[in-house]
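> Pasting a predicted model and its sequence here:
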Amino acid sequence: MRFATYSYEGNERAGVLDADDLLHPVDAGSLAEVLGDLAAAGAAALSAPPGPHVSAVRLLAPLRPPSVRDFVTFEEHVEGMRAGAGVPGQWYAAPTFYFTSPHAVLGPRDDVPVPPGCERFDFELEVAAVIGREGRDLTPEQARDHIAGYTICNDWSARDLQTAEMAVGLGPCKGKDGATTLGPWLVTPDELESRRDGEGLLRLALTAEVNGEVVGSDLLSNMSWTFEEMTAYASRGTPVRPGDVLASGTCGNGGCLAELWGRGLDRPALRPGDVVTLTVEGIGRLSTTVVAGGEAHPLPRARRRPRTRP
C-alpha cells in the first residue's frame, strides 16, 4: 500500500492511494497514529468511498518524524567524497549515522531555499525506512517487523558550510539542517518484498536529475547494510520509536554533486531556479525547485578568554 499525507480544501489528512491514485482518507488524525498497523488502517480506508485524486491535493511529507538518523551505507559514495583518500577502516565496522533536524522536514512539492551563507548547495539521493513499532536492542530479524514502510529522502547539503564546521570534529550541523525532503508517500514493505536479493537488500533503481539531465544512477542494493541491520544498530542501547526515520545515506555513482566533485568532475553547485528530480523504482519521484534563501546574519568569532578561576 501507498500512504500519503495531504492538504485538501484547507484540511490536512492521511490517506491510502488506490490503483487509480484516488486517496481514501484514513480514520486517524495523522499517519503517525496508525504506523503500528498500516495494513488494517489501509484496508479499512479502501473499503470506504474515495476522496480526491492525488493530482488535486497538495502532498505533504508523509509524517513529521520525532527523529531523523542519516546513515552512510554506500561504499562508492564514501570513496567519491574522499577524493581518492580511500574508505576509513572504521566505516566497515558498523553502519554509521548522524542525527539531523526533524524540524526541517519538507514535503515532496515544497521548494527548498538555499541555506544562508551557502555557495555550494547540493542534493543527496537516499531512501529512508520509517519505524512503525517501538523496539530496543533488536536483532536484524526482529527489526523487520518494526519497519512500517519506505520513502524517498533528499538530504540537502550546504557543502561549504559542512566542510568548514566538520574540521571541529563533531560532524555536520548548519551544513545539514536546512532541509530534508521526504515523500511522495510511504510504501509498505510488502510492496517491495519481491525486489529483495539473496542478501535481503532491496534491488531498486535510483536516478538523480538536475534540470532534466541525469547526473547519477545506482541500485539501492549496493548498500552495505540492510535497513533491518541499520534499525538493529540504531536500537542498540536506546529505543527506536514510531515515526523515526532511518535514511540510507547517499547512493553512489552521482548520488550527489559533491561525489562528482570529489572525482574531479566540474559541475556547478545548485542555484535558485534549478529543479532536482529523484526517482526510486517501486516508490516514486520527488521533484524540487531550489529557491533563494535568507542572508546569514554576522556573528563574532570566538572570544579568547583569560581562563580566570573563582
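That came through, no problem.
> rest of the way, CA atoms for contacts and neighbours
OK.
> which residue ranges form the helices in the stretch 101-250 of the chain?
Under the criterion DSSP state H, counting those that start in this stretch, helices of the stretch 101-250 of the chain are mapped to 140-143, 159-166, 227-234.
> Name the residues of the first one that are buried.
Which is helix 140-143. 140, 143 (16 or more other C-alpha atoms under 10 Å).
> what separates that helix from the chain centre, distance-wise?
Centre-to-centre, helix 140-143 and its host chain are 21 Å apart (C-alpha atoms, centre = their mean, to the nearest Å).
> can you check stretch 128-136 too?
From the chain centre to the centre of stretch 128-136 is a distance of 14 Å (C-alpha atoms, centre = their mean).
> got a list of contacts for it?
Residues outside stretch 128-136 that contact it (C-alpha atoms under 8 Å, 6 or more residues apart in numbering) are 35-37, 143, 145-153, 227, 235-248.
> That stretch: end-to-end distance?
Stretch 128-136 has an end-to-end distance of 19 Å (C-alpha to C-alpha, to the nearest Å).
> Whichever of the contacts of stretch 128-136 end up buried, select them in PyMOL.
The following PyMOL line selects those of these that are buried, judged by 16+ other C-alpha under 10 Å:
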select buried, resi 35+36+143+146+147+148+149+150+151+152+153+227+235+240+241+242+243+244+245+246+247+248
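> Show the residue spans covered by the strands in the stretch 101-250 of the chain.
Remark: strands assigned in the stretch 101-250 of the chain by DSSP state E, counting those that start in this stretch are 105-106, 112-113, 121-122, 125-131, 135-136, 147-155, 157-158, 180-187, 205-210, 213-219, 239-240, 245-247.
> Okay, one more to line up with it:
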Amino acid sequence: MKLASLKSGGRDGTLIVVSRDLARAVQVPEIAATLQAALDDWAVLSPRLATVAEAIEAPKVSTINGMPVFELDMAQLAAPLPRAFEFVDGSAYLPHVERVRRARGAQVPESFYTDPLMYQATSAGFLGPRDPVQVPSEDMGIDLEAEVIVVTDDVPMGVTPEAAARHIVLVGLVNDVSLRNLIPGELAKGFGFLQSKPRSALSPVFVTPDELGDAWRGCKLHRPMLTHVNGEWFGAPEAGVDMQFDFGQLVAHAARTRPLTAGTLVGSGTVANQDTSLGASCFAEKRTVEALETGAPITPFMRDGDVVRIEMLDADGATIFGAIQQRIQV
C-alpha cells in the first residue's frame, strides 16, 4: 500500500491512503489521523489500512468507510512524516566515499567496509515534495542528495540485522539537502554536521516493502535513482548495486546501543555506483568525478531558481513514490 499526508491537519498532516497509480486518495480518520499515529500501533492498524488500499483500486469507487475518494494533488501534500522522532542517515554506497577520498589523496579506512558510516540528521521538520529549498546564500554550496529511506516500527536495542529487517515497514525517497561549503569547517571541529544540513524533503508517498515486488530483495531497493536538474538528466545509478550495507544492517547499526522509536527514518546515503556513466545523485559526486578526470571540478553547485526532480520508476516506467520536485530559493 501507499501512504501520504495532506498539509491540512496541523504540523503532522492528515494521513491518506493513495492508489497505486498515485491518482486518487482517501482519508482514514476511523483508523489513524496521522502517519505517526499509524506507526505507533502498526501491527494492529496496518491490516486495516491495507484493506482501504485494496478498496481504492476498485473501478469507480467514490467513497470508502464513508469518506470521499478524491483526486490526488501533489502540491497539497506535506512530507509523509512532516516531523519524525529520529532520522539517522548512513553512507552505504562506498564508491562515493572512495572517489571523494581519492580526489583529496586520502585512503578509505578498512573499518568503513565493515562498520557503517552514520550520523544523526535533522528530523524536526521535513519539506513536502513540492516545497522550495530555502537557503541563505548560494555561497554555501547548495547540493542535492538523492537517497532511499526506510521507516521502522519500534526496534529493540541490540537487534540483529536479520531481525532489524523485519522492523522495516515503509520505504521512500529523500532529498538530503547539503550545504557543501559549510561541511569542511564543521567536520574540522570533530563534532559532526549542524548548519551544513538544513531540512530535507521526502517523496510524496511512502510504500510498504511488499508493494515493491521483486525490486525489494536482500533488504535493498533494486531500481535506478533518477535525478533531473533544470529538466536535464543528471543521473540514474542503480540503488541496489554497490550498496555495501543493506537496510537491515543499517537499522541494526543505529539500534546497537539504544532502541529506535516507531517512525524512525534510516537513510541509505547518496546512491552511487562504480560505473560513473550512470551519472550521479549529488553535485559533490559529479564534481569529484570531474576532478579525477580533468584535475578540477567543472559543474557548479545549485543556484537560485534551479529545479531538482528526484524519483524512481518501476519496470513499466510508472513512478513508484511520486517525484520530489523542488526549486532552490535564496
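That came in fine, so what should we check first? These numbers come from a predicted model, not from an experiment.
> Kindly provide the TM-score of these chains.
With the length set by TM-score structural alignment, normalised by the length of the first structure, the two chains reach a TM-score of 0.86; 290 aligned residues with a C-alpha RMSD of 2.2 Å.
> now the strands of the stretch 101-250 of the first structure as TSV including distance to Phe74 of the first structure?
Shown next, in TSV, are these (distance: least, C-alpha to C-alpha, whole Å):
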stretch	distance to Phe74 of the first structure
strand 105-106	23
strand 112-113	25
strand 121-122	18
strand 125-131	10
strand 135-136	25
strand 147-155	15
strand 157-158	17
strand 180-187	19
strand 205-210	13
strand 213-219	10
strand 239-240	23
strand 245-247	12
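> To Val275 of the first structure, which of those lies closest?
Nearest to Val275 of the first structure, of all the strands of the stretch 101-250 of the first structure, is strand 205-210, at 5.7 Å by C-alpha to C-alpha.
> what's the matching range in the second structure for the closest one?
Across the second structure, the stretch matching strand 205-210 of the first structure (TM-score structural alignment) is residues 224-229.
> from the middle of its chain, how far away would that stretch be?
Distance of stretch 224-229 of the second structure from its chain centroid, counting by C-alpha atoms, centre = their mean, is 13 Å.
> same thing with stretch 86-97 of the first structure?
How far stretch 86-97 of the first structure lies from its chain's middle: 20 Å, per C-alpha atoms, centre = their mean.
> Pull out the buried positions in that stretch.
Under the neighbour-count criterion of 16+ other C-alpha under 10 Å, stretch 86-97 of the first structure has 87, 95-97 buried.
> Among those residues, which ones are in strands?
Using DSSP state E, the subset of the buried residues of stretch 86-97 of the first structure located in strands is Phe97.
> Rebuild the buried residues of stretch 86-97 of the first structure as TSV, extending it with distance to Leu202 of the first structure.
Below are the buried residues of stretch 86-97 of the first structure laid out as TSV (distance: C-alpha to C-alpha, whole Å):
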residue	distance to Leu202 of the first structure
Val87	23
Pro95	17
Thr96	19
Phe97	20
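> between the buried residues of stretch 86-97 of the first structure, which is closest to Gly254 of the first structure?
Ranked by distance to Gly254 of the first structure (C-alpha to C-alpha), those are led by Val87 at 17.0 Å.
> Would you quantify the distance from the residue mapped onto the closest one from the second structure to Leu117 of the second structure?
Aligned by TM-score structural alignment, Val87 of the first structure pairs with Val108 of the second structure. Separation of Val108 of the second structure from Leu117 of the second structure (C-alpha to C-alpha): 12 Å.
> ok, back up a step: need the winner for burial among the helices of the stretch 101-250 of the first structure.
For the helices of the stretch 101-250 of the first structure, average neighbour numbers computed from mean count of other C-alpha atoms under 10 Å are highest in helix 227-234, which has a mean of 23.
> what's the matching range in the second structure for it?
Aligned by TM-score structural alignment, helix 227-234 of the first structure falls on residues 247-254 of the second structure.
> Return the residue of the second structure aligned against Asp160 of the first structure.
Alignment note (TM-score structural alignment): Asp160 of the first structure maps to Asn181 of the second structure.
> So that match sits against Met140, correct?
Yes: if you go by C-alpha atoms under 8 Å, Asn181 of the second structure and Met140 touch, sitting 5.0 Å apart.
> What are the buried residues along the longest helix belonging to the second structure?
Determined from DSSP state H, the single longest helix within the second structure is helix 42-55. In terms of neighbour count (16+ other C-alpha under 10 Å), helix 42-55 of the second structure has its buried residues at 42, 46, 49-50, 52-53.
> got the angle for it vs strand 168-175?
Relative orientation of helix 42-55 of the second structure versus strand 168-175 (axes from the mean of the first three to the mean of the last three C-alpha atoms, to 10 degrees): 70 degrees.
> got a list of contacts for helix 42-55 of the second structure?
So helix 42-55 of the second structure is contacted by 1-2, 17-19, 28, 31-32, 38, 61, 64, 153 (C-alpha under 8 Å, 6+ apart).
> swap in stretch 200-214 of the second structure?
For stretch 200-214 of the second structure, the external contacting residues (C-alpha under 8 Å, 6+ apart) are 1-5, 18, 74, 77-80, 122, 126-129, 131, 168-177, 216, 311, 321-324.
> What of stretch 294-306 of the second structure?
138, 141-143, 229-230, 283, 286-291, 327-330.
> Just the buried ones from those, in PyMOL syntax?
Command for PyMOL that selects the buried part of these, burial taken from 16+ other C-alpha under 10 Å:
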select buried, resi 138+141+142+143+229+283+286+287+288+289+290+291+327+328+329
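> and Pro49 of the first structure, what is it in contact with?
Applying C-alpha under 8 Å, 6+ apart, the residues near Pro49 of the first structure are His24.
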